[in-house]
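# predicted model and sequence follow; I will ask about them next.
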Amino acid sequence: MRVALFVTCVNDTMFPGTGRATVTLLRRLGCDVVFPMGQTCCGQMHLNTGYPEEGGRLARHFTDVFAGHDAVVVPSGSCAAMIREQYARLAPAATAFAERVAETVPKVHELSGFLVDVLGVTDVGAYFPHRVTYHPTCHSLRGLRLGDRPVRLLEQVRGLELVPLPAADECCGFGGTFAVKNPAVSAAMCADKARNVTATGAEVLCAADNSCLMHIGGTLGRQRTGVRTMHLAEILASTEAAR
């Protein structure tokens, strides 16, 4: 299967290890992974801040760049939700853009959804001997409705002890520009999330969105909790040989 990686802005700029881990994981599972060099932003932050025309141009560019692949994998529930939920609304009816959206968007998958639903695997051959708790981010939980797919993948990782996160479905308070426009509320929400994370006794907090991990990780770091944050792709890419 020919799979294109959409790495996303946050990962490309701040968490390149997530992109590398995604490629390692997909190749291990037999996928032919390509990285279209023309990719830019999905347009989410433009649309969310009131610039639909600019967001629409980026959406049109995305559908041009990623046309023709068997699947497009996105290691971010937030960006995958933007593409799958909003692109059809940005494309005027009966246009070439709308045709390209109809062709490309159904092939776009968040990483865990692609592994479980498209490849049909939960055991990806990973080894990660640590105590881990999982935070289901808002877009993956409420937008994409990934359900327990990430958890099913983590449960099959050898050596990993998965512990439940109290109030897991509560937002961490990031929400992109929400954290900028409402810093006090955002910080209070994140403090609640950090308190629940530390209560698990986990060594590692895992999620499918680095934006949320960045937000929670900042609080965990300032509190000197010692809890690390890791994207789901990085845990699933880990193997016993890498010990």
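Good, I have the coordinates. Numbering: from 1, shown residues only.
# use CA for all of it now, contacts and neighbours both
Will do.
# elements contacting whatever helix or strand residue 63 lives in?
Secondary-structure element containing residue 63, defined by DSSP states H and E: helix 52-65. Contacts defined by 3 or more CA pairs under 8 Å, 6 or more residues apart in numbering; DSSP states H and E place helix 52-65 against helix 44-48, helix 77-90, helix 96-104.
# contacts for the longest one?
Residues outside helix 77-90 that contact it (CA atoms under 8 Å, 6 or more residues apart in numbering): 8, 42-44, 52, 56, 59, 74, 98, 101-102, 105-106, 108-110, 137-140, 143-144, 208-209.
# apply 7 Å and report the result again.
42, 44, 56, 59, 74, 98, 101, 105, 109-110, 139-140, 143-144, 208-209 (CA atoms under 7 Å, 6 or more residues apart in numbering).
# closest to residue 171 out of the helices and strands packed on helix 52-65?
helix 77-90 (12.9 Å; CA to CA).
# the helices in the protein, which residues?
Counting by DSSP state H, the chain has these helices, from start to end: 9-14, 16-28, 44-48, 52-65, 77-90, 96-104, 111-113, 138, 149-155, 177-181, 183-199, 210-222, 232-237.
# who touches the fourth one?
Identification of contacts with helix 52-65 by CA under 7 Å, 6+ apart yields 36, 38-39, 41-44, 46-47, 87, 90, 97, 100-101, 104.
# let me know the closest of these to residue 187.
Nearest to residue 187 among the contacts of helix 52-65 is residue 44, at 22.4 Å by CA to CA.
# can you tell me how far the residue lying closest to the closest one once chain neighbours are set aside sits from residue 55?
Leaving aside its chain neighbours, residue 44 sits nearest to residue 82 (6.0 Å; criterion: CA to CA, 6 or more residues apart in numbering). As judged by CA to CA, to the nearest Å, residue 82 and residue 55 stand 10 Å apart.
# the two: which has the busier surroundings?
More crowded of residue 82 and residue 55, by other CA atoms under 10 Å: residue 55, with 23 against 20.
# dropping in the other structure now:
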Amino acid sequence: MKVGFFITCLVDLMRPRIGLAAIRLIESAGFEVEVPMAQTCCGQPAYNSGDRATAQALARKLLDEFERYDYVVMPSGSCGGMVRTHYHELLADDPELSYRYARLQPKVYELTQFLVEVAGVTDVPGRYDGEVTYHDSCAGLRELGIKQQPRALLQHTGAKLKEMAQCEQCCGFGGTFSVKYGDISAAIADEKCEHIAASGTGAVVLGDLGCMLHLEGRLRRRGDTTTRVIHIAEILAGEA
């Protein structure tokens, strides 16, 4: 079966190796992967900022590019939540787009959700000899129910998971929130950094690059140059 891979803006521009790791995982699970080269954004930044027209245009573009695939997979609960949860309301005024979206929506998955719930993965290429803690990104957790899937997959790498305090608490990024409310965002990130440090693992794993960049940047600004911040795709693919 054929998977359309939505790489996401941040991964494409900032950490393309995460996308390559995710593709490797999907292919190792026995699926053919295609990456539509004209893809851009899921529309979430525009949607969250009240620019409905731009968000709708981007949603239509995504439909045009991905509706032909058996599955659509993205290495981000944030983008996955936007497409799988918010497109319904965003496209509600257009009967044609609503119909097309209703057919696409059940095929959209965040990476770990796809590997566990669709592919039934019981082994992964990566091995990790050490302790890690896990940060639950807000959108993946609350909009898609991403909680046990990454933890189940981490077990296959040999990593020892130590849960941090308040692992479900926001990291403070929140997309445009971190731009509009920088001081609040930094304070929330500081609290999360303290929980990561208290876990004693030296490594935090997570599934959204926005959260990853935010926490990594805050850790470094606080003088922590050693704690590793790893995307789940990288550790599962053996590229951490």
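Received the coordinates, thanks. Nothing here was measured: the structure is a model prediction, and the numbers come from that model.
# of all the helices and strands packed on helix 52-65 of structure 1, which one is nearest residue 232 of structure 1?
For these, distance to residue 232 of structure 1 was read as CA to CA. The smallest value, 11.2 Å, belongs to helix 77-90.
# tilt between the closest one and helix 96-104?
Counting by axes from the mean of the first three to the mean of the last three CA atoms, to 10 degrees, helix 77-90 of structure 1 lies at 140 degrees to helix 96-104.
# chain neighbours aside, what residue packs nearest to the residue most central in space within structure 2?
Closest residue to the average C-alpha location of structure 2: residue 76 at 1.7 Å, with CA atoms, centre = their mean. Sequence neighbours aside, residue 208 is the residue nearest to residue 76 of structure 2 in space, at 4.8 Å (criterion: CA to CA, 6+ apart).
# got it, and residue 27 of structure 2?
residue 33 (6.7 Å).
# any idea how far residue 55 of structure 2 is from the one you found?
To residue 55 of structure 2, residue 33 of structure 2 is 26 Å away according to CA to CA.
# for residue 78 of structure 2, same thing?
Look at residue 78 of structure 2 and residue 55 of structure 2: by CA to CA, they are 15 Å apart.
# go on, residue 230 of structure 2?
30 Å.
# just residue 66 of structure 2 next, same as before
Per CA to CA, residue 66 of structure 2 is found 16 Å from residue 55 of structure 2.
# just to revisit the earlier point, ok, which of the helices of structure 1 comes nearest residue 130 of structure 1?
helix 232-237 (10.0 Å).
# just the residues contacting the closest one, thanks.
18, 21, 22, 24, 25, 124, 126, 128, 206, 207, 208.
# how big's the offset between it and structure 2?
On superposition with structure 2, the mean distance recorded for helix 232-237 of structure 1 (mean CA distance after the TM-score superposition for structure 1) is 0.4 Å.
# centre of the chain to that helix, how far?
Chain-centre distance of helix 232-237 of structure 1: 11 Å, with CA atoms, centre = their mean, to the nearest Å.
# likewise for stretch 228-236 of structure 2?
11 Å.
# what's the answer for stretch 140-158 of structure 2, then?
11 Å.
# end-to-end on it?
With CA to CA applied, stretch 140-158 of structure 2 spans 24 Å between its terminal residues.
# and for stretch 2-9 of structure 1?
22 Å.
# read off where that stretch ends up in structure 2.
With TM-score structural alignment applied, stretch 2-9 of structure 1 matches the range 2-9 in structure 2.
# distance-wise, check the residue in structure 1 sticking out farthest from the centre relative to residue 82 of structure 1.
The outermost residue of structure 1 relative to its centre, with distances by CA atoms, centre = their mean, is residue 94 at 31.3 Å. Going from residue 94 of structure 1 to residue 82 of structure 1 by CA to CA gives 21 Å.
# list the contacts of residue 6 of structure 1.
72, 73, 74.
# swap in 6 Å and give it another go.
residue 74 (CA atoms under 6 Å, 6 or more residues apart in numbering).
# what about residue 116 of structure 2, how many neighbours?
16.
# mind checking how far the closest residue to it other than its chain neighbours is from residue 48 of structure 2?
The spatially closest residue to residue 116 of structure 2, leaving aside those adjacent along the chain, is residue 149, at 6.1 Å (CA to CA, 6+ apart). Noted for residue 149 of structure 2: a distance of 27 Å to residue 48 of structure 2, by CA to CA.
# equivalent analysis for residue 78 of structure 2, please.
Relative to residue 48 of structure 2, and taking CA to CA, residue 78 of structure 2 is found at 12 Å.
# which of those two has more neighbours?
Per other CA under 10 Å, whichever of residue 78 of structure 2 and residue 48 has more neighbours is residue 78, with 29 against 15.
# and the gap between the more buried one and residue 224 of structure 2?
From residue 78 of structure 2 to residue 224 of structure 2 the distance is 26 Å (CA to CA).
# got the contact list for residue 133 of structure 1?
162, 163, 164, 165, 202, 205.
# filter these down to the buried ones.
162, 165, 202, 205 (16 or more other CA atoms under 10 Å).
# reformat the residues you listed as TSV; add distance to residue 235 of structure 1.
Formatted as TSV, those follow (distance: CA to CA, whole Å):
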residue	distance to residue 235 of structure 1
162	12
165	17
202	14
205	11
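# which of these fall within strands?
Assigned to strands by DSSP state E, the following of these qualify: 162, 205.
# which one of the buried ones among the contacts of residue 133 of structure 1 is nearest to residue 214 of structure 1?
residue 205 (10.9 Å).
# which position in structure 2 pairs with that closest one?
Matched by TM-score structural alignment, residue 205 of structure 1 corresponds to residue 204 in structure 2.
# what's near enough to touch that match?
Contact analysis of residue 204 of structure 2 by CA under 6 Å, 6+ apart lists 132, 133, 134, 229.
# now do it against residue 231 of structure 2, distance only.
According to CA to CA, residue 204 of structure 2 and residue 231 of structure 2 sit 9 Å apart.
# which residue lines up with residue 112 of structure 1 in structure 2?
That one, residue 112 of structure 1, aligns with residue 112 by TM-score structural alignment.
# on that earlier part again, and the match of residue 205 of structure 1, how far from residue 226 of structure 2?
11 Å.
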